[in-house]
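# Test case, fold it:
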Amino acid sequence: MTTSNPLLADWTTPFELPPFGALEPEHFREAFDATMAQARTEIDAIADAQSEPSFDNTIRALEMAGEGLSRTARTFYNLTGAHTNPELQAIEREMAPKLARHSSQTFQNARLAARIATLWDARDTLGLGREEARVLERYATMFRRAGAWLDDTAKARMAEISQRLATLGTSFAQNVLKDEAEYQLVLETDEDIAGLPDFLLSAAAEAARERGLEGKYVITLLRSSIEPFLQFSTNRTRREEAFKAWTARGENGGDTDNRALIAETVALRDERARLLGYDNFAAFKLDDSMAGTPGAVRDLLMRVWGPAVARANEEAARLEALAHASGDNGDLEPWDWRFYAERLRKAEYDLDDAELKPYLQLDRMIEAAFHTATRLFGVTFEEKTGLPVYHPDVRVFEVKDAQGRHVGLFLGDYFARASKRSGAWMSAFRSQHRLKGDVPPIIVNVMNFSRAKPGEASLLTFDDARTLFHEFGHALHGLLSNVTYPVISGTSVARDFVELPSQLYEHWLSEPEILSRFAVHYKTGEPMPQALLDKLKAAENFNQGFATVEYTACALIDQDIHTLADPAALDVTAFEKDRLASLGMPKAIVMRHRLPHFAHAFAGDGYSAGYYSYMWSEVMDADAFAAFRETGNVFDPETAEKLLTHIYSAGGLPDPAETYRAFRGRDPKIDALLESRGLAA
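All right, here's what the predicted structure looks like:
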């Protein structure tokens, strides 16, 4: 391989970070082609080996194959999510089917599949350790689910479907990003900005400045911008305009309309599942999960749906009454809900986000997340400057254990920009493993918080702060991983288990010990008053019917669309409308993610038929935090050690249900979830 391309050379950067400053878009196309060819040579050599298959010459060898391709792909896809451009997007569209074809060529290689089948059939006689046995099981499962043992005609069709789905998922994500990047609600008059608090005006002024609209204000379709606008704007016409734009992403007609892509995706997923012998795509997807079946998922969701709808209808009646008392005599509309909910919370609890936000500085909330990890797991975080990063906003921290040994790197990318897709996520530039000595992880959290004006503190809502803790929980799951094999490293666990470490971590944000220390006023430095802490605690389940319905509707629709008996003639808009009506969706609530921009479900397979997993994990996280509370110390060292051993460091080694029982001593109870949401009878 040529070394003129930085992606194909040895990385001599500190901590072997990608050499971001030397990378150009054209480097990726060459690197993908070269590393795919190298990976194919390595994998074919494993498949064609004349020796009898063993764990080392087949499974371990596969784990070590394609290292260059993995390094290129991780760097590329982290960039296309967090800091993309038209050149990278063009390469992304080009590479999607090529990478899918490469994957099919691996998992449908008859000679390789035969070696793995031989090992799987003889697994009880191989003398494998616990970790090796789990890795063999994962490979046997991956090959089976990729169609390795289908006939040639079915395998060829499976490969075609995989390539087309890769293209559809890429187009879906790029369409949503384009809709979000191109929209801006420009505010100019006093009437336009009526009711908006200073923190939102500051962020909107900075968004306008970035777009060359100095002296004006801009609201974008990012949640951290539009949700506060809907909460505080007294201009109902502008609220309606913004809300309709927000919920219409991916459904505006033209080149970025995602409805035809969704219909084709659903049909192809269904066909793929049936080729493998499943009744539908959800049955296929859930067969490799904790839940196991669509029926188990629906049972959980419907146990929550009924109480949530009842509570939401009560909330709607109270909000409508407040609106009428304020002179708005029409029906409560979706663009009214957040506005009147904010007013009702102020009236009932003397609490609003404008009062909270001055105490929630981004930098202090980062410190709070770090401090919590130090208390629980003994790890520390030291910021490093001068290291290569892909954008000037990115901050880098070295993570060390209690003995001062290097654990890994943590990258934080916190501010919204047009080159970044919406939402918040954790990813890895490198996963922990021990195949070639101790390889430490490089983990990144990406957010979309609003940036304050230069010289001012960037402030968060409480939901923003919770998101920061959530994603940092994922980051710790990657950073604290302690396994040998990449295939089970870090967050490589069952989809409905992966949210447990992140959602569990959120609980510490609300603890008085954390808030009293880190929630300090950005101007005075004074800690959040006890009276405000008390009000925050008292109001924690306020509007919970709305929040639960908004989420659970998405999870149910995700299941419904992936269990259709005949998805061939799917009308996406009509399907969404009809299914929500049959569920009794309150008319003033819209799904948190409508289908045309439901990236979890359609920008790839990650959470497809799997959006329920947040609630499945919530059953565990509510119950798991209770384990700390029962000790009388939310930082109890013995419980924290069990949490580290069985959850955060174990990766995908143990069976999820077994490892939860090892931590808790029993299965989780759904009652804890209903109680935590204030929905228990």
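
# only C-alpha atoms for contact and neighbour calcs from this point on.
Noted.

# middle-most residue in the chain, spatially?
Geometric centre of the chain, nearest residue: W425, 4.5 Å, by C-alpha atoms, centre = their mean.

# Correct me if wrong: that one contacts N448.
No. Here W425 does not reach N448: they are 9.7 Å apart, not a contact under C-alpha atoms under 8 Å.

# which neighbours do these two share?
Shared contacts of W425 and N448, defined by C-alpha atoms under 8 Å, 6 or more residues apart in numbering, are absent.

# could you pull out the strands for the stretch 301-450 of the chain?
For the stretch 301-450 of the chain, the strands defined by DSSP state E, counting those that start in this stretch occupy 380-384, 395-400, 406-415, 425-430, 442-449.

# Which one, of these, ends up nearest to G169?
strand 425-430 (17.4 Å; C-alpha to C-alpha).

# What sits closest to the residue nearest to the centre of the chain if chain neighbours are left out?
In space, and not counting its chain neighbours, W425 is closest to V446: 5.4 Å by C-alpha to C-alpha, 6 or more residues apart in numbering.

# do E67 as well
Residue nearest to E67 in three dimensions, not counting chain neighbours: A39, with 7.7 Å by C-alpha to C-alpha, 6+ apart.

# this one next, for a side-by-side:
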Amino acid sequence: MNPELTEWTGPLGLPRFDLIRDEDFGPALDQTLAMAADAVEAIAANSAPPDFANTVAALEMAEEPLNRVCSVFYTLAGVDSNSAREQLQREMAPKLAAHGSKVSMDPRLYARVSAVMEGAEALSPEDRRLTELTLRGLKRAGAGLTGPARDRMAEIRQRLAVLSTEFSQNVLTDERDFVMPIGDDQLGGLPDWLLQAMKAAARERGMPGQVVTLNRSLIVPFLEYSSDRAMRQAAWGAWVARGSGEGAGGAETDNRQIVTEILGLRHERAQLLGYADFAAYKLEPEMARNAQNVRDLLMQVWTPAIQRARADEVKLTTMLHLDGVNGALEPWDWRYYAEQRRKAEHALDEAEVKPYLTLDAMIGAVFDTAHRLFGLEMREISAPLWTPAVRAWEVTRNGRHMAVFLGDYYARPSKRSGAWCSTLQSQHKLGQGQRPIVINVCNFTPPETESAPAYLSWDDAHTLFHEFGHALHNILSDVTWPSMSGTSVARDFVELPSQLYEHWLEQPEVLDRHARHAQTGAPLPQDLRDRILAAGKADTGFATTEYLESALVDLAFHTGTPPADPMARQAEILAELGAPSAIPMRHATPHFAHVFSGDGYSSGYYSYMWSEVMDADAFEAFMEKGDAMDPQTAQKLEEWILSKGDSAPADDLWLKFRERKPGVHALLKGRGLLADDSDNKGEHLV
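Below is the predicted model:
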């Protein structure tokens, strides 16, 4: 086995990606999987009476070599996929699932952890919490099952691992293989910065002229600016066709039957464990607790959102008709006319904004905000990573090493779409302790040349702040055990730090300091800043509605008996909601990766909204002090939210920070969805 896969020798403990080959991964995964199985077997077969050290703590570190190999491999599989890595993913999915089932369903481990739990009152709070979480995980995995039920559970978990891998690879194939050339006579309405990005995408693929791809940072602005309605329709059709059997991969990348099987297996899994349905199983350990609480929150927001969206639809339809187009406003029309309306009502043109939002400037804003709030310092370092475009920084505070932070910001065909934060290693205090290695991945449009600046949209800038909010959750983590560090928290709590951090982008003092014109260095004019912020709420009816549609479909799919035809059920749900046909789901079922590329967000897509209720309320804590950088509030945020991981229940941590439950008022106010700015604080979360 290549030792670089487990004993990282790069700068500041990074892996030496330049010394790792694709052919190293198969043997390394097999070897460390066997090592993990032996380590767990030794714990299960231990003849000594079970205690915290020989059972719970031992389990915590039993799979460390396997985890290190997996962290490198799955990082590369996400950011720089190729056929060899995709094939190995398919091969390893059932093996890793079988191992996970064997460990988590071992009755000997279940008995030992249960015995430790009986005496847990004598343990420290963190050790007791780890024991509680370990036992809960075993129960929810099926460790209490016996006979045929136990065997079936193992089969289900293994099959789900295979299906989720197929689902994500099908979406990636459809995204990667679609390219739509745009003729010189089809460039109407496109700003120069977008045209240059389309030319760069063509060059990257060895094509002449300019193209549209399914990179979100390219296709969304194309839908916003292109005056060619037929080309908008074609681009939008490809975007929503991903995974449907009508995408670039045709029938071979059709995810619809995969979705049906996944939903059925999840339901069966939940019922084997004694739950009515998968939503009941999945939501039990979350802050929301059950599907009714989730639906209650979503519908509180749905009503004002759909009212705003319908009022906007009337205005946009009028604009469509004035352009000489008869008929209804279509999904490929909405973004275009919303942008035209934004220009008219707020005198705002993206081309006017982008020179002030270069990637380097916004990275500077992200880092400076972290310094002012939490005292963090960033020092860029050189390291051999998976592509030269990836950047690395050492994070310190008062001279103490806190983390290594990696930023992989640009789109490329081998990278899956979207944006995310992950870790190569987590923080813990065992032995000499370990500080995290944190990665932010985005899909921004690269610059035209290496020497040219990369320009971000306002949405891109929000994404940059969002993902660094996740990074801070990992960087500032200060717990004993790796499995409860950083973002390893309840799904509907994990988005709180990321969405909260977005608020600082909109603060005048941040924009005034960092939004500088790329050519002149002039600061962002106050008038333009004010127009940007005002325009930020211009289309919230659309944005909120498309999100809620996806969240409500996800919840309905996993509540009650799973649908025999998910696509028909999706249509029924949207009809029952009265969703406008011009506002489709943000993520239609065949490419809903949050929910079907693994089950992390299954029955959990609502969590962005749940967390937004808290992030809006949390930022109010700063505003109540009259200072967005208030040091006392920042210290309290770090102490009770960012440093604690899952070392205590999320509800308890929130109450320690805010000293009351959050309500939806701040969220509705922030989205501009309140009919008036009354003092009614709305319903509280449970």
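
# So the residue nearest to the centre of the first structure versus S502 of the first structure, what's the distance?
Distance from W425 of the first structure to S502 of the first structure, counting by C-alpha to C-alpha, to the nearest Å: 11 Å.

# Overlap in contacts, the two.
Looking at what touches both W425 of the first structure and S502 (by C-alpha under 8 Å, 6+ apart), the common residues are E471.

# Which secondary structure state does K102 of the second structure sit in?
When states are read from DSSP: H, G, I helix; E, B strand; the rest coil, the local structure at K102 of the second structure comes out as helix.

# any chance you could map the helices in the stretch 51-200 of the second structure?
Assigned by DSSP state H, counting those that start in this stretch, the helices in the stretch 51-200 of the second structure fall at 58-61, 64-79, 83-104, 107-118, 125-141, 147-177, 192-204.

# residue contacts, the corresponding residue of the second structure for A553 of the first structure?
In the second structure, the position corresponding to A553 of the first structure is occupied by E549, as judged by TM-score structural alignment. Contact criterion C-alpha under 8 Å, 6+ apart gives L574, A579, P584, M585, R586 as the residues in contact with E549 of the second structure.

# Try it again at 7 Å.
With contact set as C-alpha atoms under 7 Å, 6 or more residues apart in numbering, E549 of the second structure has these partners: L574, M585.

# cool, and the one 10 residues further on?
By C-alpha under 7 Å, 6+ apart, the residues touching T559 of the second structure are D277, F278, A279.

# do L668 of the second structure as well
Under the criterion of C-alpha under 7 Å, 6+ apart, the neighbours of L668 of the second structure are L674.

# go with 8 Å
Listed by C-alpha under 8 Å, 6+ apart, the contact partners of L668 of the second structure are V301, L674.

# next one: P436 of the second structure
Contact analysis of P436 of the second structure by C-alpha under 8 Å, 6+ apart lists M402, A403, V404, T423, L424, Q425, S426, Q427, N474, I475.

# Tell me which residue of the first structure matches up with it.
Using TM-score structural alignment as the criterion, P436 of the second structure maps onto P441 of the first structure.

# likewise S498 of the second structure?
Applying TM-score structural alignment, one finds that S498 of the second structure aligns to S502 in the first structure.

# unless I'm mixing things up, that match is touching T467, no?
No. Using C-alpha under 8 Å, S502 of the first structure is not in contact with T467, being 9.3 Å away.
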